[in-house]
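1. Predicted coordinates and the sequence they were generated for:
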Amino acid sequence: MKRMLINATQKEELRVAIVDGKRLYDLNIENVKHEQKKSNIYKGRITRIEPSLDAVFVDYGGKKHGFLPFREVSIEYFKKITNINARYNIKDVLFEGQELIVQINKEARGNKGAALTTFISLAGSYLVLMPNNPKVGGISRQIEGENRNELKEIMSLLEFKKGMGFIVRTAGLGQTKESLQWDLNFRIQHWESIKKIASKHAAPFLLHQESNVLVRAFRDYLRQDIKEILIDNSKIFDLARQHITALGRPDFKNKIKLYKNEISLFSHYQIESQIASIFQREVRLPSGGSIVIDTTEALTAIDINSSRSTKGYDIEETAFNTNLEAVTEIARQLRLRDLGGLIVMDFIDMTPIKNKRLIENSLKEAVRQDRARIQISHISRFGLLEMSRQRLNSSLCESDNHICSRCNGKGVIRDYKSLSLSILRLIEEESVKKNTKSVNVIVPINVASYLLNEKRTILVLFEKKSSGVKIVIVPDKNLETPNYSITRIRKNRIKKNINKVSPKTYKIKFLFYINKIIHLINFYKRRKIFIICTK
């Protein structure tokens, strides 16, 4: 039995989980610090036209300007058009400073700004309205057979303005014409109010903010297979009952229940450990195998390993059974982590073509219930399968994780001895340059110890070769490998050459003099001990 569990015990996070028995099916987490902007509607202004990219950049009020491809610009914003079907140059129909209504299609990620579109979509309980895109329309791909034909007949009876389009959602299955018409009219009114607000304000301006995770969960997941909605917070419980009524889903009002147990809601259904696995690189399979998920800038790589799996009579059967088991978990992890873009899976090698086709068909069946658009290719002769998945929201790992300041997201760092040798070569390169007075090097303590103890003779040799250039090694306890700083000081001015950590000039001078004082103290201590011994 499927249930919707809503956890709101911590004010920083609101978690909505869909469980099938005690197995986590889907998860949404809304963090107070991370505000979702996808599907927000803004009035923006074109700031730059780039014919080479066939796109424009739009100031919609975000930190970075949004990216709007020419194909995502509605014809209603074109100027001087005589033929609708003709192909126009972007500079001929759009101009800088032009204001338009845009919606965020993809949120900003890393150095990339948000992807925008002028083809607005307004999601309702039973359908999605496209108010300025008449070419788009239809029925959810998850509705098949006779149900699809029945919905087509009802759709032909619905009344809406010319130039609009809409898609009936899965939740619209079994609804009457009156219910669908009510939802459609509500979306049309919403669009009219958005246009009215846009006419009164200059760009950039927020026109519509997407609902919170609670409303989105009710709108996107409420189907007849959800038998119970459990909430562990009384305030959210009251709010949920109000939202259900506002969304026009009174049939679910009696399914909402307040959870009052001493054991936390998610712990009761044993899904906390399943949620923890979402943030792990390796996911174990029941048979003993595992899948390893690595996300890069270009794609997500998934490797299937047999590990301790012995599920089969021979190596071929073990490989097939492990791959078959991995397919179900991969489809689940893609949904839970909301991984999007290009995904490449490296399956355990299988010889029979029949087994490869069975794995492909199993994967297609496993992702059928996913709300995202998915395209799947065939397994290549190298055992790789490529697929693409639409990113619905920013993935949990992106929103809740930060790039490691030490390794910069690589996951590995250079060995301190190898780093020391690299720094040594850079010191030599800087010291032999003309007009050099000294080379100051700020490094972590372990690197400084290695250079001063193991490579002191080489450093002295560098000073002799370079005709009196001073090489100063300064250990900094606040630095960690692989960070360091090398500064070349000229006889007439200072020039920073290599900076993996950019210290200020006064800090260099301060550490330089501190280092000299330490050397003097150690020198006099050794001299005092020598005098005592001779006496």
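-> Sure, I can see it.

2. going forward, measure contacts between C-alpha atoms and count neighbours the same way
-> Will do.

3. gap between the two ends of stretch 91-107?
-> 26 Å (Cα to Cα, to the nearest Å).

4. List the buried residues of it.
-> Neighbour counts over stretch 91-107 (16 or more other Cα atoms under 10 Å) mark 94-95, 99-107 as buried.

5. Comparison target below:
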Amino acid sequence: MKRMLINATHAEELRVALVDGQKLYDLDIEVPAREQKKSNIYKGLITRVERSLEAVFVDYGSERHGFLPFKEITGQAIGLETQDIDDKNLIKEGLEIVVQVEKEERGNKGAALTTQISLAGSYLVLMPNNPGAGGISRRIDGDNRAALREALDQLVVPETVGLIVRTAGVGKSVEELQWDLNYLTHLWEAISRASEDRKAPYLIFQESNFVIRSIRDYLRADIDEVLIDSQGSFTLAHDFMQQIMPQYLSRVRLYEDQVPLFTRYQIESQIETAYGREVPLPSGGSIVIDPTEALTSIDINSARATKGADFETTALNINLEAADEIARQLRIRDMGGLFVIDFIDMGPTKNQRMVENRIKEAMKHDRARIQFSRISRFGLLEMSRQRIHSSLTESSLPVCPRCHGQGTIRSVESLSLSIIRILEEEAMKEHTARVIVHLPIDCATFVLNEKRSEIEQIEETHQVSLIVVPDKHLETPHYEIERVRTKEVKQDQAASHERVEQANPRETQPYKREPIVQQTAAVKNIMPATQRPAAPSNIAGDGFLKRLFNKIIPSAEQKPDNNNHQTIPANNNSQQRSNQPRSTKPNDNRNKNRNKSRSKNRTTKESNKPNQKVSQASNTSANKEKDSTKPTQLTSENTPQAPKPRRRRRPNRRTNNNETNKQMESKPVESKPVESKPVESKPVESKPVESK
């Protein structure tokens, strides 16, 4: 049973988890202090134009200016009537422009911006001023794609916009799609009016609340239950679903148990693995995930896994487990970019293909776009994953203030020796009277004791005074060196212990998030003008395969009724059909035609013709006459009133012809009432008696 769990008890961190039973397969965490800007719409100001980069930098109200390439600027965004911009000189500094955040800020990089606005609804994505774009989500195929194309043709779409049908639009009626389109059109009109109110930069439209956005993006027909442990978030979700998604309203419940929601379903420990570098595998192996600036490397280790019969089997089993876990971890951590996976070396090519197919199958339901390569001769698989949101590492794991994200620090001995060399270089400069160095306590202790002779030698050689100040505010590998010139000696007369208070501990302070000034959107609380239309029973109509199936297999109205031994056609024209001549030959003629050399078969074939006429004449007679014509059912199978005969089993071609003829001759014996026929069929009466 699949559930969506929304944990909103702590305002500092909101969490949404998707679980199947008690296994976590997707996770989304938002920190309100770290404002999400993706999909927000701003009115910005072009501050710099870089022709060499073919891009501009836009001030949209953030600390870092956004990056806007020329190819992402449309003509309507700068006041032109055409979509394309022929003259790039029209893009100038000081120009106000409406932009949307396409990618979040990462590290020292500013946000990626675009003027090709897109507004996501429940079933559709509206692209204003871009009528050439649009279509159907690439995840939709087959009959659903054809049905949605027919539905799109019936929508009333403005000429200046484009549409994309989301995966949630599968199975929706034309009325539901039109209702969503009207809401998005109304929203864009409000954004257009708000963009002309005041000067840039300011926020025009902000993406929906985290709870609402999660329900909109994750809630599908396979989710059986939505549990929310906060009354405020439950009310917000209930109102949204009552207006937008009433068909799923009964699945939303308020969780009021004393046991925490995530603890109840035993997923807290699974979430903790997403923060770690190493993830264990069931067989005893492990995967190690190391993000870098350019890509993310994933290494698979066998560790204690020894359950296989041989090394090749063990390597295959571990790689298959790793493929499933990697797909799960990438969704939980929401990591994007380039990935290089180092699988355990496998000899047979078929094993490599099994691992490739396994990881593709595991990532089939991922919302992000994913591309794969084959496993190379070095055992590496390259893949890319679309970056949808900020990853869990970027949102919840700030850079270490001590190592600055490097993950390692220099030893006390190595750092102390490096500082002594730097002190000697400073002492060699002209007009140097004094060199003051602030060191961590452990490094200062090492220099003043183990390296005291080296310090004294530098002072004697260069006639410079070296002052070592142990600083409690510093930690390895941080230090500070100050060079005092000869003319500045009189001004610098502070004692060494007083210099500790003057040290700048800014670099080594524990991490502290600076407060973010929340912006208020100019457009907010825009709701649909009308109630969502009710979904009809047959929402999208029969698909192509179903229509083809109905053509091949008739409906229940056209199937024969075995109890009454007669066919009931849908148009009730059985009398007309019974009067039409039948050209279909009896089933007995199949075997008889293969044995034309036998005279008995020829006689039987001739005798079937008058019996066929008798059966046609008996269609309008009473029940007694029908009983008298029952022996002719072998030759009148196509008449409406006669019961459908059982298909005779085709004789084996390898059997002897004599055995086949005996079977054919013995068939009339079963129909004893042949003698009561009013039709002349003397040859038929005499031959069965002789054979018997």
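-> Okay, I see it. Since the model is a prediction, treat every value here as computed from it, not as a measurement.

6. now, among the buried residues of stretch 91-107 of structure 1, which is nearest to Q189 of structure 1?
-> Here the nearest of the buried residues of stretch 91-107 of structure 1 to Q189 of structure 1, counting by Cα to Cα, is I101; it sits at 16.6 Å.

7. Nearest spatial neighbour of that closest one, chain-adjacent residues omitted?
-> K43 (4.6 Å; Cα to Cα, 6 or more residues apart in numbering).

8. Identify the residues contacting the helix or strand harbouring the one you found?
-> K43 of structure 1 is located in strand 41-50, with elements delineated by DSSP states H and E. Applying Cα atoms under 8 Å, 6 or more residues apart in numbering, the contact partners of strand 41-50 of structure 1 are 55-61, 90-91, 95-104, 120, 198, 202-209.

9. One more pass at 6 Å, please.
-> 56-60, 96-103, 203-208 (Cα atoms under 6 Å, 6 or more residues apart in numbering).

10. distance from it to structure 2 after superposition?
-> Following the fit onto structure 2, the mean deviation recorded for strand 41-50 of structure 1 is 0.9 Å by mean Cα distance after the TM-score superposition for structure 1.

11. gap between stretch 232-252 of structure 1 and the chain center?
-> With Cα atoms, centre = their mean, to the nearest Å as the basis, stretch 232-252 of structure 1 stands 30 Å off its chain's centre.

12. Identify the residues contacting it?
-> Stretch 232-252 of structure 1 is contacted from outside by 7-8, 231, 258-259, using Cα under 6 Å, 6+ apart.

13. Where in structure 2 does the strand holding K43 of structure 1 fall?
-> Aligning strand 41-50 of structure 1 against structure 2 (TM-score structural alignment) gives residues 41-50.

14. do the same with stretch 169-177 of structure 1
-> Stretch 169-177 of structure 1 covers residues 166-174 of structure 2 once aligned (TM-score structural alignment).

15. what do you get for stretch 333-349 of structure 1?
-> Using TM-score structural alignment, stretch 333-349 of structure 1 pairs with 329-345 in structure 2.

16. and what of stretch 249-264 of structure 1?
-> Taking TM-score structural alignment as the measure, structure 2 aligns residues 245-260 with stretch 249-264 of structure 1.

17. What of stretch 469-484 of structure 1?
-> Going by TM-score structural alignment: stretch 469-484 of structure 1 matches residues 464-479.

18. the helices in structure 1, which residues?
-> 90-93, 146-155, 177-200, 213-221, 234-246, 265-268, 272-278, 315-337, 353-366, 396-400, 416-431, 445-454, 456-465, 505-534 (DSSP state H).

19. Mean distance between the third one and structure 2 after superposition?
-> Okay, so that is helix 177-200 of structure 1. Looks like 0.8 Å for helix 177-200 of structure 1 (mean Cα distance after the TM-score superposition for structure 1).

20. For that helix, which outside residues touch it?
-> Everything outside helix 177-200 of structure 1 that qualifies as a contact, by Cα under 6 Å, 6+ apart, is I154.

21. again, only this time at 8 Å
-> Helix 177-200 of structure 1 is contacted from outside by 43, 101, 122-127, 129, 131, 154-155, 157-160, 172, 205, 207-208, using Cα under 8 Å, 6+ apart.

22. Could you find the closest non-adjacent residue to the alignment partner in structure 2 of P131 of structure 1?
-> Aligned counterpart of P131 of structure 1 in structure 2: P128 (TM-score structural alignment). In space, and not counting its chain neighbours, P128 of structure 2 is closest to V161: 4.4 Å by Cα to Cα, 6+ apart.

23. And the one you found, how far from E356 of structure 2?
-> 40 Å.

24. Tell me which residues are up against stretch 152-170 of structure 2.
-> Against stretch 152-170 of structure 2 from outside (Cα under 8 Å, 6+ apart): 122-137, 139-140, 144, 148, 174, 177-178, 181, 220.

25. residue contacts, V468 of structure 2?
-> 436-439, 444, 448.

26. quick one: which of the residues you listed is nearest N591 of structure 2?
-> For the contacts of V468 of structure 2, the nearest to N591 of structure 2 is L439 (106.7 Å; Cα to Cα).

27. Does that closest one touch H473 like I think?
-> No - counting by Cα atoms under 8 Å, L439 of structure 2 stays clear of H473, with 9.2 Å between them.

28. which one of the two has more residues nearby?
-> A count of neighbours by other Cα atoms under 10 Å puts L439 above the other of L439 of structure 2 and H473, at 27 against 20.

29. can you pull the contacts of the counterpart of I455 of structure 2 in structure 1?
-> In structure 1, I455 of structure 2 lines up with L459, judged by TM-score structural alignment. For L459 of structure 1, the contacting residues are I471, by Cα under 8 Å, 6+ apart.

30. quick revisit: so for L439 and H473 of structure 2, which residues contact both of them?
-> Counting by Cα under 8 Å, 6+ apart, nothing touches both L439 of structure 2 and H473.

31. measure the most centrally placed residue in structure 1 to G66 of structure 1 for me?
-> In structure 1, the centroid-proximal residue (Cα atoms, centre = their mean) is E398; its distance is 3.8 Å. Distance of E398 of structure 1 to G66 of structure 1, computed by Cα to Cα: 19 Å.

32. Equivalent analysis for I514 of structure 1, please.
-> According to Cα to Cα, I514 of structure 1 and G66 of structure 1 sit 50 Å apart.
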